[in-house]
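Student: got a structure for you, letters missing:
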């Protein structure tokens, strides 16, 4: 277990270093390409709840995709960290955002809490099986498990740059595979 964790930490660090090395212009263009790829893949009914995220550091910027989905009638939410778990709060234009630590923001505690049926998922690394390495805190794995515990089965769409792909993610029993991962180069589905 400890050896697997240190391997994950090493793979995470290497993938993040490759992501960090991408120039800002490349990240912007790639984020727009990813937005187009995911928007073309998703069919949404008006009112569908989509959880996105507000990007930190060198992450894919999902905001163009979130706006495209909102234009198609999606209700947007983003994660807030509450007592060590994620709570998906309704994102409303003009509503104030609060710092969540880790360089990210979310609507305040008075925002409606929503259960997403589509989740845009950030990551540090991924493989061809659509397994991901997150940032090591397990927030998304626990949130997805909690939603499934309520009888929900959200579509899990990973967003990453192609340079974040690795040969194989060392999967653990609590890790949740994604339905697909979109990069600027391809849309990958589990193999």
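Tutor: That came through fine. Source: prediction; values computed, not measured. Numbering: from 1, shown residues only.

Student: For the rest of this, base every contact and every neighbour count on C-alpha atoms.
Tutor: Fine.

Student: Please name the nearest non-neighbouring residue to the residue nearest the centre of the chain.
Tutor: Of all residues in the chain, the one closest to the mean position by CA atoms, centre = their mean is residue 121, 1.5 Å from it. Among residues not flanking residue 121 along the chain, residue 158 sits closest, at 4.6 Å (CA to CA, 6 or more residues apart in numbering).

Student: Comparison target below:
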């Protein structure tokens, strides 16, 4: 079995290299793909994130969705071993500092129908390697139990793709992954 800790270490290096060589174009290309998703033909609440570390900048996508009148939400950490809580965000309200360098909204709690998910590595089968805290796995499991139509979309640089992400029983697969070069449907 592949050691996830080693995989995370290597994935962080690859993601940083992809970001350093990007010049900001990946964020624009991904935004154009997401705004055209057929799954967004009906207005749905879309949860995104404010990027930390070397995560792909999702702010271009969130601005495009907001301009198109999609309700936007951001995740918040409410405790260890708990699912994330999503709060609406009007893109004007000030964000508060959260754990791990995250930014969180203080607005109303909402339930998203589409979640744009950061990651360290992915595979074509929807496997996702995160930071190891399990927050998105717990969240996707909970929300999928409440809404079978929930859509989880991984956001990544193409350089973050690997042959196979090792998956445990509790790991949640993504429904789609969007990179600057490809749109993967699982």
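Tutor: Nice, I can see it. Because the structure is a prediction, the values reported are computed rather than measured.

Student: Could you find the counterpart of residue 148 of the first structure in the second structure?
Tutor: Aligned by TM-score structural alignment, residue 148 of the first structure pairs with residue 144 of the second structure.

Student: residues near that match, how many?
Tutor: Other residues within reach of residue 144 of the second structure, judged by other CA atoms under 10 Å, total 15.

Student: cool, and residue 164 of the first structure?
Tutor: Other residues close to residue 164 of the first structure by other CA under 10 Å number 22.

Student: Need the counterpart of it in the second structure.
Tutor: Per TM-score structural alignment, residue 164 of the first structure is aligned with residue 160.

Student: Would you confirm that that match contacts residue 16?
Tutor: No - the criterion here is CA atoms under 8 Å, and residue 160 of the second structure misses it with residue 16 at 9.7 Å.

Student: Now do the SS call for the match of residue 148 of the first structure.
Tutor: helix (DSSP: H, G, I helix; E, B strand; the rest coil).

Student: For it, which non-adjacent residue is closest in space?
Tutor: residue 150 is the one closest to residue 144 of the second structure (CA to CA, 6+ apart), at 6.0 Å.

Student: Also residue 161 of the second structure?
Tutor: Take residue 161 of the second structure and drop its neighbours on the chain: the residue closest to it by CA to CA, 6+ apart is residue 122, 5.0 Å away.

Student: if I look at the one you found, how far off is residue 65 of the second structure?
Tutor: Separation of residue 122 of the second structure from residue 65 of the second structure (CA to CA, to the nearest Å): 24 Å.

Student: Could I get the full set of strands for the second structure?
Tutor: 46-47, 72-76, 85-88, 96-97, 103-104, 109-110, 114-117, 121-122, 128-129, 151-155, 176-178, 183-185 (DSSP state E).

Student: which residues in the first structure does the fifth one align to?
Tutor: Under TM-score structural alignment, the match for strand 103-104 of the second structure in the first structure covers residues 105-106.

Student: what about that stretch, how far off from the second structure?
Tutor: Comparison of stretch 105-106 of the first structure with the second structure after fitting gives an average deviation of 0.5 Å (mean CA distance after the TM-score superposition for the first structure).

Student: Thought residue 156 was touching residue 122 of the first structure, still the case?
Tutor: No - Residue 122 of the first structure lies out of contact with residue 156 (CA under 8 Å); the separation is 10.4 Å.

Student: list the contacts for residue 183 of the second structure?
Tutor: 33, 176, 177 (CA atoms under 8 Å, 6 or more residues apart in numbering).

Student: After alignment, which residue of the first structure pairs with the last one?
Tutor: Looking back up the chat, that one is residue 177 of the second structure. The alignment partner of residue 177 of the second structure in the first structure, by TM-score structural alignment, is residue 181.

Student: contacting residues for its match?
Tutor: 130, 157, 158, 159, 160, 187, 188, 189.

Student: Tell me the one of those nearest residue 96 of the first structure?
Tutor: Compare each of the contacts of residue 181 of the first structure with residue 96 of the first structure using CA to CA and the shortest gap goes to residue 159, at 25.4 Å.

Student: what sits against the nearest residue to residue 46 of the first structure once chain neighbours are set aside?
Tutor: Leaving aside its sequence neighbours, residue 46 of the first structure sits nearest to residue 73 (CA to CA, 6+ apart; 4.3 Å). Counting by CA under 8 Å, 6+ apart, residue 73 of the first structure makes contact with 44, 45, 46, 47, 48.

Student: Tell me the most packed of those, by neighbour count.
Tutor: Neighbour counts for these, by other CA under 10 Å, peak at residue 48, which reaches 18 neighbours.

Student: measure the residue lying closest to that residue once chain neighbours are set aside to residue 179 of the first structure for me?
Tutor: Nearest non-adjacent residue to residue 48 of the first structure, counting by CA to CA, 6+ apart: residue 74, 4.9 Å away. Counting by CA to CA, the gap from residue 74 of the first structure to residue 179 of the first structure is 19 Å.

Student: Looking at those two, which has the bigger crowd around it?
Tutor: Comparing residue 74 of the first structure with residue 179 by other CA under 10 Å, the one with more neighbours is residue 74, at 20 against 16.

Student: Which residue in the second structure occupies the aligned position of the more buried one?
Tutor: Residue 74 of the first structure maps onto residue 70 in the second structure, by TM-score structural alignment.
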